[in-house]
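>>> fold the stuff below for me.
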Amino acid sequence: MSSRFMSRISGGCSRQMARVACCRPSVARGTSCVGTSTRDHHMPIRVRIVLATAALMAISLLILGGGIYVMMSRHLHSSLDSRLQNVFRNYQSNYQEKPDAWFVPGTGVLVIPPNLNPNPFASSGLYIQILDQNGIVQRRSDNLENDVIQISNEAFAQSAQGDTVFYTTTVANGPVRVLSGPLYSPQRAETWFIQIAEPLTPVQRTLSALKQTLLIGSTMATILLAAGAWVISEGALSPLARMSHTARSIGSTRDLSQRIDLPRTHDELQDLAETFNDMLARLEETFNAQRRFVADASHELRTPLTALRANSEIMLRQVDSGIVDSADLREGLTDVRDEVDRMTRLVQNLLTLARADVGWRPEMESVDLVEIVRDAGRFATPLAHGRPFSISLPAPDVDGAAPQIIVEGNADQLRQLILILLDNAFTYASHEGDVTLTLDRDGQDAIIAVADSGPGIRPEHLHRVFERFYRADDARSRAHGGAGLGLSIARWIAAIHRGEIDV
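Below you'll find the predicted structure:
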């Protein structure tokens, strides 16, 4: 079976293709290809959720309760002022219509008409007193007894100007709301001033009871909401607790094969668990690949070291015995040189991959792929060892000018990529099989293809040929001196040029 890079399976040959994406044509250069492409203990989340929920609830209830309290206070005080206003208007209208009924006939002694309804002087709910123009109390309700309704000079002056004044003072050691206003009639020359007061104690008791009810209700509502938030958060966060337990277990046992049980919640927690499992799978794959890499690298380094030691011991024994066979010595030194070359190539490849792993990138500049492919083919010709080897380049332009495919890349790295593919083709192609190096355009892409007539790669190995130290045929690869790093380096070179390489 045969295979090809970046293409379908092709019968009769094995193709390796490196694809480099091209950019739009350059104004200055014609066609321009852009190649290249210790655990801290914090407050648990559940506790924070409960506290935040309770705090928000408490603040909301405080604002709502405060609004209710203020509105109720204003309503009660407004109702009280309205009642005082109604009583005052009743007195004022009665005095204006029948002022003589307010005095003892033939005297200036002030009395209260017996038919005044309601008669505050006979009511225990209101305190009333009447002042003359000098501010002296002339009449007061019986429930005042020996007490008087205090009035400030400012309030008395406003009443004297004909205004109605509301204020708060104390009567019988209790707060009262007072209305002070003038009593006058066109039929009489004098003006009297009346103060009507109602105790504030009922209003204060009502507001106190309302405040207590709001506080108790708000506290109970906050506690119930916090308890509900605790129960709900416990159920919602239990998958996170299981994830944390699994993560700690993996950290302590280093067993990356463990997975989190997916919660069937169909929400962000399930997405998180699936993402975590995917990450664990990738970490496990990476860890296993790293472990294989270390094992393979150790094996690849141990083999030439063993050969070097064996050849050194043979030559030392000859020297110690005093019998040195020049043919054996030459063969031993040749083996040493070959093993040193093999180790040098292996170390250079490992260094290249190590630099790639830490993000090293070569300097990029505008280069001509046609020239690079032509140079790589010339350098690789001795590797063909007599096999048929051909290079196919783009045809000249209509005007006969030499073809150019300009890309932003690194000439040395692109040349190394081509040489890796050619070396791989020469290594596994049959002695009579031909090898072809092709450079072509495909729209905005430049395609570098290496094809040979070798046995190809079996389908079960295609997805792993770019892994480090991987060999589809381990015995044959070792016989040819390969370490399985070439295609890994080729894939990295294609990647840093924003290209693709595939079978």
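>>> contacts and neighbour counts: CA atoms only from here.
OK.
>>> buried sites along stretch 197-205?
Neighbour-count burial for stretch 197-205 flags Ala197, Glu198, Pro199, Leu200 (criterion: 16 or more other C-alpha atoms under 10 Å).
>>> what about it, how long is it end to end?
18 Å (C-alpha to C-alpha, to the nearest Å).
>>> one more to line up against the first:
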Amino acid sequence: MTVSAPVDRPRRKRRPWSLQTRLMVTITGIVALILVGIAVAISASLGQILQVNLDAKLQQTASLTVQTYQRMQAPFGSGATVTAADTLAQVRQQGTLFIVRPFNGAASGAVVESDGTVTELSDDQIDEVLGQLTRAGFDSIDIHGLGEYRVFAAQLQGSGVVVGLPLSEVQSTIAQIVAAILIVTAAGLLLVAAAIVLIVRRGLRPLRAVADTATRVASLPLSEGAVSIEERVPAGEADERTEIGRVGHALNTLLDHIDSSLDARQRNEERMRRFVADASHELRTPLASIRGYSELSLRAIRQAETSGGSVRMTVDTAGQSLERIQAQSLRMTTLVEDLLLLARLDEGQELVYGSVDLTRLAIEAVSDARPAGPDHEWVLEVGEEPVVIAGDAGRLHQVAANLLANARTHTPEGTTVTVSVGRDGHDAVLRVHDDGPGVDPAVKDELFERFSRADRSRARKTGGTGLGLSIAKAIVDAHGGTISVASVPGDTTFEVRLPARPADPPA
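Reported below is the predicted structural model:
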């Protein structure tokens, strides 16, 4: 006989309660406990008050019954016997219980029924009552066939008496009050629960809107490509005056930042692709030239070897090819050095700080530009006091040289180029102005981008590699400054702003 081992079935995890359910259950439970506590307290207080009133009524009834018993006993003398039924026949108060036990006689007891008739108690009932009494005064007992009674026991001369009133009226009143309280409590709980549901649902509606918005955003493909996050928490659910509304507002702000970051990422990717394409194009041209001239030189040498051609012609051809190869190598070296400079500037390297006289730097840059552009008119505007800043003199000279070379290259002969240096608040300002045709509006926004040039043909005569202004911007940014351009036909100004050192105090 084979006994199979019991299979342990995985327990299903209970589904967690939502925040709304927990709030409603918690608040409703607390309110229910409060209402039930109030109901219990009211019932206990009313019960105690009714019992005090019953005790007062019982005391009055006991006083009346005992007085009647004593008055009826007196005419008969000490040997006469007055029973409880005889006494109650005179009192006739509904529900009154009376038991008398003379010291020299048998105990008797009777009760007044609801219709006013007097019924004598049996011996067993009398013994049951007397057996439950343990002390004089007020007490509560249960009598078989009659129910619960509130009794008062006392000792008289020659006998003991017990007077009681039924507790049924008090219990009935308490039951009615408790039932009324329970009904009112239940109705109140229903109303409170409905109000709590409405309030909690309304209060958590902004949070649900936040969760729904976050869920929709999470389902968007954000890993690649042009991404625009249009999802936002509705303005009505993002009120900063409420706690949950601040969460919605914070999510909207976060989504704005993410959206702008994704746009910046896409622009950077596009710029990087364009940069790689431009760099490849710029490097392909000299490499193709080097390869072509190398093949031309080899071909000339091989022809001379096979056909016995002129050695002089072969040497001349090889020399020209080597000169072109050298020129293209120098061009490619310059391009690679510029790219390396940009990469190091992006990493915060390549700067050696020192004291730089921006006025002297402008004078030297203009002096270097005049021989290169003799057909332009060069004007220098500087003050008597030098403008001193903290920076890298070599790199800042490169900025000025690039701006002057840009003005010389992209303006016709006879153009006036004005270089000025001055202070503007806490900034040192270098301006290069020309009255040439201006910057093409189509390329103005991307003028400082890498490989950005006004001449799309990439001709060597009208422009370089397109890295001059991007290098100038990188150097200025590394110094904590700004570079900008304002251009209309006949009025173009490149402005460089750099943090200036405070002027020296007068001696």
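>>> quick one: the buried residues of stretch 197-205 of structure 1 as a markdown table, columns for secondary structure too.
Output for the buried residues of stretch 197-205 of structure 1, formatted as a markdown table (DSSP: H, G, I helix; E, B strand; the rest coil):
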| residue | secondary structure |
| --- | --- |
| Ala197 | strand |
| Glu198 | strand |
| Pro199 | strand |
| Leu200 | coil |
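>>> do you know how far Val443 of structure 2 is from Leu469 of structure 2?
13 Å.
>>> who's more crowded, those two?
The neighbour comparison of Val443 of structure 2 against Leu469 (other C-alpha atoms under 10 Å) goes to Leu469, with 22 against 14.
>>> which one is the more buried one nearest to, not counting chain neighbours?
Phe448 (5.3 Å; C-alpha to C-alpha, 6 or more residues apart in numbering).
>>> residue contacts, that neighbour?
Leu469, Ser470, Lys473 (C-alpha atoms under 8 Å, 6 or more residues apart in numbering).
>>> helix/strand/coil for it?
Under three-state DSSP, Phe448 of structure 2 comes out as coil.
>>> list the buried residues for stretch 63-74 of structure 1?
Gly65, Tyr69, Met72, Ser73.
>>> mean deviation, that stretch versus structure 2?
On superposition with structure 2, the mean distance recorded for stretch 63-74 of structure 1 (mean C-alpha distance after the TM-score superposition for structure 1) is 2.9 Å.
>>> one step back: just the ones in strands from the buried residues of stretch 63-74 of structure 1, please.
The strands, defined by DSSP state E, take in nothing from those.
>>> out of these, who's nearest Asn410 of structure 1?
Nearest to Asn410 of structure 1 among those is Gly65, at 73.6 Å by C-alpha to C-alpha.
>>> if we ignore the residues flanking it in sequence, what's nearest the closest one?
Closest to Gly65 of structure 1 by C-alpha to C-alpha, 6+ apart is Leu214, at 6.1 Å.
>>> contacts for stretch 338-357 of structure 2?
Taking C-alpha under 8 Å, 6+ apart as the rule, stretch 338-357 of structure 2 contacts 386-393, 395, 467, 471, 474-475, 478.
>>> can you give me the neighbour number for the residue nearest to Val137 of structure 1 when sequence neighbours are not counted?
Leaving aside its sequence neighbours, Val137 of structure 1 sits nearest to Leu131 (C-alpha to C-alpha, 6+ apart; 4.5 Å). By other C-alpha under 10 Å, the residues close to Leu131 of structure 1 number 19.
>>> list the contacts for Leu131 of structure 1?
By C-alpha under 8 Å, 6+ apart, the neighbours of Leu131 of structure 1 are Val137, Gln138, Arg139, Trp192, Phe193, Ile194.
>>> go again with 7 Å.
By C-alpha atoms under 7 Å, 6 or more residues apart in numbering, Leu131 of structure 1 lies in contact with Val137, Gln138, Trp192, Phe193, Ile194.
>>> I'd guessed the last one sits against Tyr127; true?
What it means is Ile194 of structure 1. No. The criterion here is C-alpha atoms under 7 Å, and Ile194 of structure 1 misses it with Tyr127 at 10.5 Å.
>>> how about the helices in the stretch 351-500 of structure 1?
369-380, 411-428, 474-479, 486-496 (DSSP state H, counting those that start in this stretch).
>>> let's check: the centremost residue of structure 2 is which one?
Geometric centre of structure 2, nearest residue: Val247, 4.3 Å, by C-alpha atoms, centre = their mean.
>>> which SSE is that residue in?
helix 243-307 (DSSP states H and E).
>>> do a quick rundown of the strands in structure 1.
14-21, 32-33, 127-131, 137-140, 165-171, 174-183, 192-199, 365-368, 389-392, 406-409, 435-442, 445-452, 499-502.
>>> turn the ones you listed into TSV, including distance to His266 of structure 1.
Below are the strands of structure 1 laid out as TSV (distance: least, C-alpha to C-alpha, whole Å):
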stretch	distance to His266 of structure 1
strand 14-21	41
strand 32-33	46
strand 127-131	72
strand 137-140	79
strand 165-171	64
strand 174-183	64
strand 192-199	64
strand 365-368	50
strand 389-392	56
strand 406-409	47
strand 435-442	45
strand 445-452	43
strand 499-502	37
